[in-house]
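**Student:** could you look at this predicted model? Sequence included:
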Amino acid sequence: MSRIIAGVAGGISLANVPGDRTRPTTDRVKEALFSRLDSYGILAGARVLDLFAGSGALGVESASRGAAEVDLVELSEKAAAVCRRNAELVNKALGRTVVRVSRSGVQPFLDRLHSYDQWDLVLMDPPYTLSETELAEVLASLSPRLADGAVVVVERSSRSPEPVWPDGLERFADKKYGETRLWYAEPARQ
């Protein structure tokens, strides 16, 4: 059972997706990720997009820590149902609706966006079966949707190659935690 680590909803236990088709982010990795994001000062008032959300644990953690809006995007019906339960728990703790859930594939979700939709933080934990080419396509679609100073975090197997960053997006850090590697990127400086 995972939990919210910190913030207004800190300590709340979250539902997990049954079965082995999703890979929950370990508490160790989640703590390191949010420690780094807190040091950037990016969470307070942020608009957050959690793609391939699984249980939505990363997105709801963002909401607990002060994000203004969080969109969880998940295609699997079982996982989207868990996202809805976790969103409801955190929204109730916050006393308002901050977290929304879209049951959708990531690419169709990005294709439906308005030109003014932009995010400050994007969290991506795609399935390991997602090819590097498909990941590059998602990153390319995402790039014009980033606010100034945005951060994109991609979680992959430590054995996976570095994502192919599209024009307009560049890596500024990465960190390995056992079997997991986090890649950090930002809009390219002009």
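**Tutor:** Thanks, I have the structure now.

**Student:** contacts, neighbours, all on C-alpha from now
**Tutor:** Will do.

**Student:** can you point me to the longest helix in this protein?
**Tutor:** If you go by DSSP state H, the chain has its longest helix at helix 77-94.

**Student:** please identify the helix or strand for residue 170.
**Tutor:** With elements taken from DSSP states H and E, the one containing residue 170 is strand 169-177.

**Student:** what are the buried residues along that strand?
**Tutor:** Buried residues in strand 169-177, defined by neighbour count with 16 or more other CA atoms under 10 Å: 169, 170, 171.

**Student:** C-terminal to it, which secondary structure element comes first?
**Tutor:** The first helix or strand that comes after strand 169-177 along the chain, using DSSP H and E, is strand 180-187.

**Student:** ok so, going back, so which elements touch the longest helix of the chain?
**Tutor:** helix 57-64, strand 69-74, strand 99-103 (3 or more CA pairs under 8 Å, 6 or more residues apart in numbering; DSSP states H and E).

**Student:** elements contacting the shortest one?
**Tutor:** Applying 3+ CA pairs under 8 Å, 6+ apart, we find strand 99-103 packed against helix 57-64, strand 69-74, helix 77-94.

**Student:** just to revisit the earlier point, next, the angle from the strand holding residue 170 to strand 180-187.
**Tutor:** Here strand 169-177 runs at an angle of 160 degrees relative to strand 180-187 (axes from the mean of the first three to the mean of the last three CA atoms, to 10 degrees).

**Student:** list the contacts of the strand ranked longest in the chain.
**Tutor:** If you go by DSSP state E, the chain has its longest strand at strand 146-157. The contact list for strand 146-157, computed with CA atoms under 8 Å, 6 or more residues apart in numbering, reads 118-126, 128, 179-187.

**Student:** from the middle of its chain, how far away would the strand holding residue 170 be?
**Tutor:** How far strand 169-177 lies from its chain's middle: 15 Å, per CA atoms, centre = their mean, to the nearest Å.

**Student:** take a look at this one as well, against the first:
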Amino acid sequence: MTRIVAGLAGGRVLKVPPKGTRPTSERVREAIFSRLEHYDLLRDTKVLDLYAGSGALGLEAASRGAREVLLVEAHKAAAGIARDNATKLGLAGVSVRCDRAEHVAGLPTSPPWDVVFLDPPYDLSNERLHDVLAALVPHVDERAVIVIERSARSGMPLLPKQWRVMTSKTYGESTVYYVEPEVPLVGYTCA
């Protein structure tokens, strides 16, 4: 059973697609959101959930105070379930788009994304994931956090040169990477 962990919709149960998706476990979602709360990145933020599946990650963000959440899922049936979950929870600012992550990642957005979740199918190659990440580069805030969940056997994702891994944590078969843009230190001089 998949449910929202905390916030306005805490404890509410989500429907999940019967096949073709791998919902992030409650334990892993709890850890992800604990870290994002530590970074103070949930209240009044703009969140993009690519490869959304049931929408659990994005809906959790909305439940915890994100002001705008876009759930993106390419598979029509899964996108329909994400839409049903969003409607059932009635959280403000949530929208669902049935589209490919590769397409939506490159679309201009204003203001830029504060948090981006990427939980692609484990068989998605690191090269294809890199293309999605590269398309996102101009559309994320300089203080954004990009959360990537991959198979522990996939190895570190290939990142655009403008980004770096802040930290990562392995939970059984999954590894979660927390990525941020590398912001140049403007005006910094060595003494």
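**Tutor:** Cool, the structure landed. Note that the structure is predicted; figures quoted are calculated from it, not measured.

**Student:** report the TM-score for the pair.
**Tutor:** Overlay of the two chains. TM-score (TM-score structural alignment, normalised by the length of the first structure): 0.93; 184 aligned residues with a CA RMSD of 1.1 Å.

**Student:** thinking again about what came up before, corresponding residues in the second structure for the strand holding residue 170 of the first structure?
**Tutor:** Under TM-score structural alignment, strand 169-177 of the first structure corresponds to residues 163-171 of the second structure.

**Student:** next one: stretch 98-107 of the first structure
**Tutor:** By TM-score structural alignment, stretch 98-107 of the first structure lines up with residues 93-102 in the second structure.

**Student:** so what touches that stretch?
**Tutor:** So stretch 93-102 of the second structure is contacted by 50-51, 59, 62, 67-76, 79, 82-83, 86, 131-132, 135 (CA under 8 Å, 6+ apart).

**Student:** give me the buried positions along it.
**Tutor:** 94, 95, 96, 97, 98, 99, 101, 102.

**Student:** next, the contact list for the closest residue to the third one other than its chain neighbours, please.
**Tutor:** Yep, that's residue 96 of the second structure we're talking about. What sits nearest to residue 96 of the second structure in space, not counting adjacent residues and going by CA to CA, 6 or more residues apart in numbering, is residue 71, at 4.7 Å. Contact partners of residue 71 of the second structure, counting by CA under 8 Å, 6+ apart, are 48, 49, 50, 51, 52, 55, 58, 82, 94, 95, 96, 97.

**Student:** circling back: distance from the match of strand 169-177 of the first structure to the first structure after superposition?
**Tutor:** Compared with the first structure after the fit, stretch 163-171 of the second structure shows a mean deviation of 0.6 Å (mean CA distance after the TM-score superposition for the first structure).

**Student:** ok, residues contacting that stretch?
**Tutor:** Residues contacting stretch 163-171 of the second structure (CA under 8 Å, 6+ apart): 28, 152, 175, 176, 177, 178, 179, 180, 181, 182.

**Student:** and the end-to-end length of stretch 167-183 of the second structure?
**Tutor:** Across its full length, stretch 167-183 of the second structure reaches 17 Å end to end, with CA to CA, to the nearest Å as the criterion.

**Student:** scratch that, stretch 58-77 of the first structure
**Tutor:** Terminal residues of stretch 58-77 of the first structure are spaced 18 Å apart (CA to CA).

**Student:** how about stretch 32-50 of the first structure?
**Tutor:** 17 Å.

**Student:** what comes up buried for stretch 40-48 of the second structure?
**Tutor:** Using 16+ other CA under 10 Å as the test for burial, stretch 40-48 of the second structure gives 41, 42, 45, 46, 47, 48.

**Student:** in strands only, show me the residues you listed.
**Tutor:** Using DSSP E, 46, 47, 48 are the members of those that sit in strands.

**Student:** does the residue nearest in space to the middle of the second structure count as helix, strand or coil?
**Tutor:** Taking CA atoms, centre = their mean as the criterion, residue 117 is the residue nearest the geometric centre of the second structure, at 1.0 Å. At residue 117 of the second structure the chain is in strand, as set by DSSP: H, G, I helix; E, B strand; the rest coil.

**Student:** returning to what we had before: only the buried subset of the contacts of stretch 163-171 of the second structure, as a PyMOL command please.
**Tutor:** In PyMOL syntax, the buried subset of those is picked out as below (16+ other CA under 10 Å):
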select buried, resi 28+152+175+176+177+178+179+180+181
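
**Student:** now the contacts of stretch 163-171 of the second structure as TSV including distance to residue 140 of the second structure?
**Tutor:** What follows is those, written out as TSV (distance: CA to CA, whole Å):
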residue	distance to residue 140 of the second structure
28	24
152	26
175	22
176	19
177	16
178	14
179	12
180	9
181	8
182	12
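
**Student:** residue 112 of the second structure - how many residues pack around it?
**Tutor:** For residue 112 of the second structure, the count of nearby residues is 19 (other CA atoms under 10 Å).

**Student:** the first structure: which residue goes with that one?
**Tutor:** Match for residue 112 of the second structure (TM-score structural alignment): residue 118.

**Student:** nearest residue to that match in space, please, no chain neighbours.
**Tutor:** Take residue 118 of the first structure and drop its neighbours on the chain: the residue closest to it by CA to CA, 6+ apart is residue 145, 4.6 Å away.
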